[in-house]
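**Student:** No sequence on hand, only this structure:
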């Protein structure tokens, strides 16, 4: 994804306020061998980009004064109650250095899972994103979690997900964390249990 930015020379609260009043958002690009660079971006374009999932988990091409730099979105600050982006941080990436990024999980075939279709269970998403380590070129936009064969009472773990080549998961303490499960809603009864009810 391409992002067009402009270098900014003035800093401080007053300068940032003037930028925002002019429809711009102040930001910074840091990391790598180069010095941190103060930038400004078109607010509306940035606001709409932030609504896209891929913007948060893809390598971005940030063009500043005609020169492109590859970077990741690292942080952004929103106004407490207005639809206003106050500040944005990007981190440069190198093609040869591994990066740590949180990648969204896409849950597939939920409606067709036996635990949902036959067992009347509901899918619980325990994790919605997974932290991974990989080279920038190998970064997936999202990871698929296939629930097509999941039974009632079953829990899918990290080991049940097929990670793309060159991508490894970063787990903090738990080597094989739970990703999703299928359980009965409160007060629910599965068809199998109903069939076992003795006749009066």
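**Tutor:** Yep, that arrived. Being a predicted model, the structure only gives us computed values, none of them experimental.
**Student:** going forward, measure contacts between C-alpha atoms and count neighbours the same way
**Tutor:** Noted.
**Student:** ok, and what's touching the longest helix along the chain?
**Tutor:** Taking DSSP state H as the criterion, the chain has its longest helix at helix 13-21. Residues from elsewhere that reach helix 13-21, judged by Cα atoms under 8 Å, 6 or more residues apart in numbering: 25, 26, 40, 43, 86.
**Student:** and here's the other structure:
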């Protein structure tokens, strides 16, 4: 998904200026990184607020247009108001297409309903991780990584090493030798007690 956002250059600095900016429906932000100086910018609050609700906005290369100049960036930080639906500040990082980036991308779990652990054993999938830190070139950045649960049985766990990653994408933890668990199937107590009762009944008949 290609997402483009617009911003204007921000000249006034300080808490007072930021407060007035927010009062006028704008959000103070900053772009940093690369071989350029950091640039203070301001953005439309409503447009930014709705884009932040998109999963892809947090794990994609964004095209940021400032005064007509476009450049690729990553969303790096979002500060929200403690109890209002208000964005207080956002940080964007410039990217170099020739340098690898580290990015957290969401995991999408598929085929849980046909996995033996769920279909046969009556288990429930427990998502231990919902996102994973990856490393790749900007052009190889996936919006998400699919986790296929079709073969997962009760009592077994999927790990990072079991994931099928896109070409030239690697998980940071696995590179460091840490094969983290991703998902497992848990058998609810109610199912276990039913099985125990059935076994007892069978034993009594025998």
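**Tutor:** Perfect, I can see it now. In this text, all values refer to a predicted model and were calculated from it rather than measured experimentally.
**Student:** Over in structure 2, find the residue span the longest helix of structure 1 aligns onto.
**Tutor:** On structure 2, the counterpart of helix 13-21 of structure 1 by TM-score structural alignment is residues 15-23.
**Student:** average distance between the matching stretch and structure 1?
**Tutor:** Following the fit onto structure 1, the mean deviation recorded for stretch 15-23 of structure 2 is 0.8 Å by mean Cα distance after the TM-score superposition for structure 1.
**Student:** got the buried residues for that stretch?
**Tutor:** Going by neighbour count (16 or more other Cα atoms under 10 Å), the buried part of stretch 15-23 of structure 2 is 18, 21, 22.
**Student:** Tell me where structure 1 has strands.
**Tutor:** Secondary structure of structure 1 by DSSP state E: the strands cover 2-7, 24-30, 37-42, 60-64, 67-78, 85-92, 99-108, 122-125, 129-134, 143-146, 155-157, 168-169, 178-183.
**Student:** mean distance, the fifth one to its aligned residues in structure 2?
**Tutor:** Mean deviation of strand 67-78 of structure 1 from its aligned counterpart in structure 2 after superposition (mean Cα distance after the TM-score superposition for structure 1): 0.5 Å.
**Student:** got it, and the shortest one?
**Tutor:** With mean Cα distance after the TM-score superposition for structure 1, strand 168-169 of structure 1 departs from structure 2 by a mean of 0.6 Å once superposed.
**Student:** Which secondary structure elements does that strand sit against?
**Tutor:** Contacts defined by 3 or more Cα pairs under 8 Å, 6 or more residues apart in numbering; DSSP states H and E place strand 168-169 of structure 1 against strand 129-134.
**Student:** Where in structure 2 does the strand it packs on fall?
**Tutor:** Going by TM-score structural alignment: strand 129-134 of structure 1 matches residues 131-136.
**Student:** on that earlier part again, figure out how far the match of helix 13-21 of structure 1 is from the centre of its chain.
**Tutor:** Its chain's C-alpha centre and that of stretch 15-23 of structure 2 lie 30 Å apart, by Cα atoms, centre = their mean, to the nearest Å.
**Student:** Same question for stretch 20-40 of structure 2.
**Tutor:** Worked out by Cα atoms, centre = their mean, stretch 20-40 of structure 2 lies 23 Å from the chain centre.
**Student:** Just the buried positions in that stretch, please.
**Tutor:** Across stretch 20-40 of structure 2, burial judged by 16+ other Cα under 10 Å covers 21, 22, 26, 27, 28, 29, 30, 31, 32, 40.
**Student:** Widest-spaced pair of those?
**Tutor:** Taking Cα to Cα as the measure, the buried residues of stretch 20-40 of structure 2 span a maximum distance of 21.1 Å, between 22 and 32.
**Student:** what about the aligned residue in structure 1 for residue 162 of structure 2, how many residues close to it?
**Tutor:** Aligned by TM-score structural alignment, residue 162 of structure 2 pairs with residue 160 of structure 1. Residue 160 of structure 1 has 14 neighbouring residues, counting by other Cα atoms under 10 Å.
**Student:** Would you mind measuring from residue 160 of structure 1 to residue 112 of structure 1?
**Tutor:** Residue 160 of structure 1 is 17 Å from residue 112 of structure 1, where distance means Cα to Cα, to the nearest Å.
**Student:** No further questions, thank you.
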